[in-house]
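S.K.: Take a look and give me a structure for this.
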Amino acid sequence: MKGIIDRFEGDLAVIETEERQIITIQRRMLPPGVCEGDAVYEEDGVYRIDMEETKHRKEEIKTLMNRLWK
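M.R.: Reported below is the predicted structural model:
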């Protein structure tokens, strides 16, 4: 499963998956330091941050924002 951290609600993390489904998991299941907007993936019940995808998404959003304000 791959997805994006949409938000945190107390001890829960809300994730939007690639299939555009919303799932909720316990925040403690995520690695320390994970933030809203981070790309994550799950393998064998372990969640990890996809650093490359997170970086790519942040750069893409920055480019879109710069175009918007020009």
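S.K.: make it CA atoms for all contacts and neighbour counts henceforth
M.R.: Noted.
S.K.: got the residue ranges for the helices in this protein?
M.R.: For the chain, helices defined by DSSP state H occupy the ranges 51-68.
S.K.: just checking, what's the longest strand in it?
M.R.: strand 2-9 (DSSP state E).
S.K.: Number of residues surrounding the closest residue to C35 other than its chain neighbours?
M.R.: Spatial nearest neighbour of C35, excluding adjacent residues (Cα to Cα, 6 or more residues apart in numbering): I5 at 7.1 Å. Residues lying near I5 (other Cα atoms under 10 Å) number 21.
S.K.: one more, for comparison:
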Amino acid sequence: MFIIDRFEGDMAVIEYEKGKSFNVPRFLLPPKAGEGDVVNITIELDTNTSLEMKKKTEGLMEDLFED
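M.R.: Sure, this is the predicted structure:
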């Protein structure tokens, strides 16, 4: 469970487990989110975009190190 503990400027302090927390940019939270609200956080791996970025980087590296 993730709970918004407080806001510090543009950051939200998210508490999880007892006494552990991490910061999240406030703009990533719903506009009406407030202190004490429970938030669900889902992280997904975007393999298609990762592959595209890897190919682009490899292409740039090849161009950079051409003889």
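S.K.: List the TM-score for the superposed pair.
M.R.: The TM-score (TM-score structural alignment, normalised by the length of the second structure) is 0.58; 44 aligned residues with a Cα RMSD of 1.6 Å.
S.K.: about what we covered before: and the longest strand of the first structure, what does it pack against?
M.R.: Counting by 3 or more Cα pairs under 8 Å, 6 or more residues apart in numbering; DSSP states H and E, the packing neighbours recorded for strand 2-9 of the first structure are strand 12-17, strand 39-43.
S.K.: For the last one, give me every contacting residue.
M.R.: If I follow you right, that is strand 39-43 of the first structure. Surrounding strand 39-43 of the first structure, the residues in contact under the criterion Cα atoms under 8 Å, 6 or more residues apart in numbering are M1, K2, G3, I4, I5, Y47, R48, I49, D50, M51, E53, T54.
S.K.: For these, give me TSV that also has distance to Q21 of the first structure.
M.R.: Converted to TSV, those look like this (distance: Cα to Cα, whole Å):
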residue	distance to Q21 of the first structure
M1	11
K2	11
G3	9
I4	11
I5	12
Y47	17
R48	19
I49	19
D50	19
M51	22
E53	19
T54	19
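S.K.: buried subset of those?
M.R.: K2, G3, I4, I5, R48, I49, D50, T54 (16 or more other Cα atoms under 10 Å).
S.K.: can you put the residues you listed in TSV and add distance to E18 of the first structure?
M.R.: Shown next, in TSV, are those (distance: Cα to Cα, whole Å):
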residue	distance to E18 of the first structure
K2	6
G3	6
I4	8
I5	11
R48	15
I49	15
D50	13
T54	14
